[in-house]
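Participant: sequence below, structure please.
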Amino acid sequence: MTQAPFELPGQRDAEDIMSEPDTHPVATTRKRLSFLAFVEHTRVSSNASLGLQEGLELFEYAEDLGYDTGYVRHRHLETYLSSPFTFLAAVSQRAKRIRIGTSVTPLRFEQPIRLAEDAATLDLLSEGRLELGLSSGYAATESTFSQAFGEIEGDDIRALVDARLSSFLAALEGRTVATAESDLSFAKAGAELTVQPHSPGLRDRVAYGAGGGTSAQKAGARGLRLQLSTLNTEIGELGFENTQAQSIRTYRDEHAKVRSSPASPSFASVSRAIAPFDSATERAELEWLLERDAERAASVGEGPLPFQFGRVAHGSGEQIAEALIDDAGIHAADELVIALPFDYPAETQRRILRQFAEDAAPHLPYLR
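Facilitator: Below is the predicted model:
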């Protein structure tokens, strides 16, 4: 679980928020339809991973279905992608249209200049298709991950992540990261050095994964894109979807102050979990998702962290569309991301993507 490095906002009065005029009407253009997957790297034999191969095939399959972007989750010390850029580089050479990205790369574990080099290289290999999502790291399990990635000086993850984010963005913008102190084989003494390679449009495609209104506001103030997931890290009277819609409005207000150019507009995505089924057998296959959804709905705010999860839209394509058609968070966003479940067979992942694209999406006007 990742945690944004920004402070969580205090709760505002729900009636005051709902009564505010909406200065961001619903866009009339089609929203992007994308997906988010756990790609695992297990089942290794003869120096090949069946899990990675299935991940590559999933992107090709989604591209054929018409999905706009495929995101992967970035994990460390787990069976899921710890090195997503190498995986996405392979994807970019097999799938030629679909956009590729992370949701999210945890900055806690990254050296920002090296990250900028890798990101620019991947963006150029994919011909400008990288959609890079960033966030902080695993604050709740810092004592474990510090054993592998080193202790944080001062024990302040927020300050560390903010500094690394600033360095990373500066590198993408082509700012000086070092000065040659003497004549080098590639530069004269005093030369200002920048990260190479440089991919000019990548800076405008960097997003931050936010859990609430304050982190969304700060993402806007940085001129970043915004990624909202299937959970909120704050609980208010507005409910899950309306809270996300409010966060997106706050984000856009801040973004407009720093990057008002039409060439670099604000961009917000929201993720939703679904459980499509057309038979009792298909429903039984996804029963665990439905049971977990019911448990979460019954225990909002309980446990060590005050999370609020979005509900899992389930049933036939038409039933799923009915559950999502008036979702305020989706309406406020520019992209709907279908969050695939983890630890399900490849054929189930493909079925979920296919049934949504073919049976639900046609009933959602904002995807047409």
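Participant: only C-alpha atoms for contact and neighbour calcs from this point on.
Facilitator: Fine.
Participant: quick one: the helices in the protein?
Facilitator: Here the chain has its helices, by DSSP state H, at 14-19, 50-65, 84-94, 112-125, 142-149, 157-172, 213-221, 240-258, 280-285, 287-298, 317-324, 328-332, 346-355.
Participant: these two touch, right, residue 76 and residue 105?
Facilitator: No - if you go by C-alpha atoms under 8 Å, residue 76 and residue 105 don't touch, sitting 10.0 Å apart.
Participant: got a list of what residue 149 touches?
Facilitator: Residues in contact with residue 149, defined by C-alpha atoms under 8 Å, 6 or more residues apart in numbering, are residue 109.
Participant: actually residue 318, not the one I typed
Facilitator: Applying C-alpha under 8 Å, 6+ apart, the residues near residue 318 are 359-360, 363.
Participant: which one (most neighbours) among the residues you listed?
Facilitator: Highest neighbour count within the contacts of residue 318: residue 360, with 21 neighbours (other C-alpha atoms under 10 Å).
Participant: how far away is it from residue 288?
Facilitator: 21 Å (C-alpha to C-alpha, to the nearest Å).
Participant: so which of the helices of the chain is the most packed in?
Facilitator: Comparing those by mean neighbour count (mean count of other C-alpha atoms under 10 Å), helix 213-221 ranks first with a mean of 24.
Participant: would you do the same for the sequence below? I want to compare the two.
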Amino acid sequence: MSIRTLHFLTPGNFADDDPYAGLEATLQLFEYGERLGFDGAWIRQRHLEHGVGSAAVFLAAAGQRTSRVQLGTAVIPIGYESPFRLAEDLSLADVLSQGRLQVGFSAGTPPHADLIGDLVFDGDWRSFDLSYHRIARLRDNLRGEFIGGPDTVIQSPGNVQRPRLQPYSKGLVDRLWYGGGSLRSVRWAASAGLNFLAGNIVSGEGTDDFVAAQLAHIREYRAAVGRPARIAVGRVVVPLDSADPATRRRYLAYAESRRERTLKPHGERRTLFAPDVIGTSAEIVDRLRADAAVQEVDELRLELPYEFNRSEYEQILHDVVHSVAPALGWQRS
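Facilitator: Here you go, the predicted structure:
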């Protein structure tokens, strides 16, 4: 195996009574990750929670605080978004970052729709198309094709032009991702020309083994995509090396509290969860080398736990860059 591209994904937590402090700490974590040499820094988009509700706005700010690192989001629930207006926001943020955005999506009924669906939409949102097609519409908008016929123009002060999405950011359409957890979703991502995010949750289709299910998804995507495309695998990785004794105990207790969910499928979709990868750097390297899904790709994304603080995130990123990733073949940019 050889990991060529190393990313991290952070939840972007903040306190209810002081959101600025938490968001500023996350921006500083992006800066820190860039200094360490990470290839990508990603944010989760979360609604109604103490997290980033608009990834495009946050990444526009992150683009002004960094100069090299790729800026990603995993994932934007497309159900709440206008395919044209979101395309405008993402394109603007991409131009401001000089072409560094990596944008992940999910389809279907978005989280908390029963609470905010009526606040987001005019009309009965339950009858709206919240499917993959909504992502395809956004993708098509990002192509920058002209709107209207060949003679259609718009006028603005000092300018007459053919209308299209503005600003148009060439290349952004090739940096779209889909967070797929089923065979159906990975087939659609391949057919739509999106890159593939393989995370910590999958549907068990024909197997109760998480890695076997995810490996099948990766191979299905690769067989169906028919062109060079990126595949990134995500894992919760928590090195103990430079943590103090109290923090090590906290990390181990955290992992133990989540172990039960990894032991069996859940619900009608037989949802499977990946175990957290926690231990010394040497132990983590051994486990990742033995992970057949990780072996199958050259992009690894560290998924930082929701419950930790900035200093703990920095310790994790530091240990991964210095002790884990080089042993997997990664080289600092």
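Participant: on that earlier part again, reformat the helices of structure 1 as a markdown table; add distance to residue 274 of structure 1.
Facilitator: A markdown table is the format used below for the helices of structure 1 (distance: least, C-alpha to C-alpha, whole Å):
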| stretch | distance to residue 274 of structure 1 |
| --- | --- |
| helix 14-19 | 27 |
| helix 50-65 | 16 |
| helix 84-94 | 24 |
| helix 112-125 | 30 |
| helix 142-149 | 31 |
| helix 157-172 | 32 |
| helix 213-221 | 24 |
| helix 240-258 | 15 |
| helix 280-285 | 12 |
| helix 287-298 | 9 |
| helix 317-324 | 7 |
| helix 328-332 | 14 |
| helix 346-355 | 8 |
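Participant: go through the ones you listed and name the closest to residue 200 of structure 1.
Facilitator: Using C-alpha to C-alpha as the measure, helix 157-172 is the one of the helices of structure 1 that comes nearest residue 200 of structure 1, at 7.9 Å.
Participant: please state the offset of the closest one from the chain centre?
Facilitator: 18 Å (C-alpha atoms, centre = their mean, to the nearest Å).
Participant: counterpart of residue 321 of structure 1 in structure 2?
Facilitator: Mapped onto structure 2 by TM-score structural alignment, residue 321 of structure 1 lines up with residue 285.
Participant: show me what residue 204 of structure 1 aligns to in structure 2.
Facilitator: Under TM-score structural alignment, residue 204 of structure 1 pairs with residue 174 in structure 2.
Participant: tally of neighbours for that match?
Facilitator: 17.
Participant: excluding chain neighbours, give the residue nearest to it in space.
Facilitator: residue 194 (7.3 Å; C-alpha to C-alpha, 6 or more residues apart in numbering).
Participant: which residues in structure 2 does stretch 86-100 of structure 1 match up with?
Facilitator: Counting by TM-score structural alignment, stretch 86-100 of structure 1 sits on residues 57-71 of structure 2.
Participant: check stretch 342-356 of structure 1 too.
Facilitator: Stretch 342-356 of structure 1 maps onto residues 306-320 of structure 2, going by TM-score structural alignment.
Participant: what sits up against the matching stretch?
Facilitator: 10-11, 13, 25-26, 29, 32-33, 36, 237-239, 241-243, 281, 304.
Participant: ok, now with 6 Å
Facilitator: 11, 238-239 (C-alpha atoms under 6 Å, 6 or more residues apart in numbering).
Participant: wait, which of the residues you listed is closest to residue 114 of structure 2?
Facilitator: For these, the nearest to residue 114 of structure 2 is residue 11 (22.9 Å; C-alpha to C-alpha).
Participant: quick one: contacts for that closest one?
Facilitator: 44, 306.
Participant: now which residue in structure 1 aligns to it?
Facilitator: Aligned partner of residue 11 of structure 2 by TM-score structural alignment: residue 38.
Participant: quick one, what contacts the residue most central in space within structure 1?
Facilitator: Taking C-alpha atoms, centre = their mean, the centroid of structure 1 lies closest to residue 103, which sits 2.9 Å from it. Residues counted as contacts of residue 103 of structure 1 (C-alpha under 6 Å, 6+ apart) are 71-73, 133.
Participant: again with residue 235 of structure 2
Facilitator: So residue 235 of structure 2 contacts 302-303 (C-alpha under 6 Å, 6+ apart).
Participant: compute the distance between residue 327 of structure 2 and residue 290 of structure 2, please.
Facilitator: 13 Å.
Participant: distance of the residue nearest to residue 314 of structure 1 when sequence neighbours are not counted from residue 182 of structure 1?
Facilitator: Counting by C-alpha to C-alpha, 6+ apart, residue 314 of structure 1 lies nearest to residue 275, which is 4.5 Å off, once chain neighbours are set aside. Residue 275 of structure 1 sits at a distance of 61 Å from residue 182 of structure 1 (criterion: C-alpha to C-alpha).
Participant: the more surrounded of the two?
Facilitator: Taking neighbours as other C-alpha under 10 Å, residue 275 of structure 1 and residue 182 compare with residue 275 leading, 23 against 11.
Participant: please pull up the equivalent of the more buried one in structure 2.
Facilitator: Checking TM-score structural alignment: residue 275 of structure 1 goes with residue 238.
Participant: many thanks, I have nothing further to ask.
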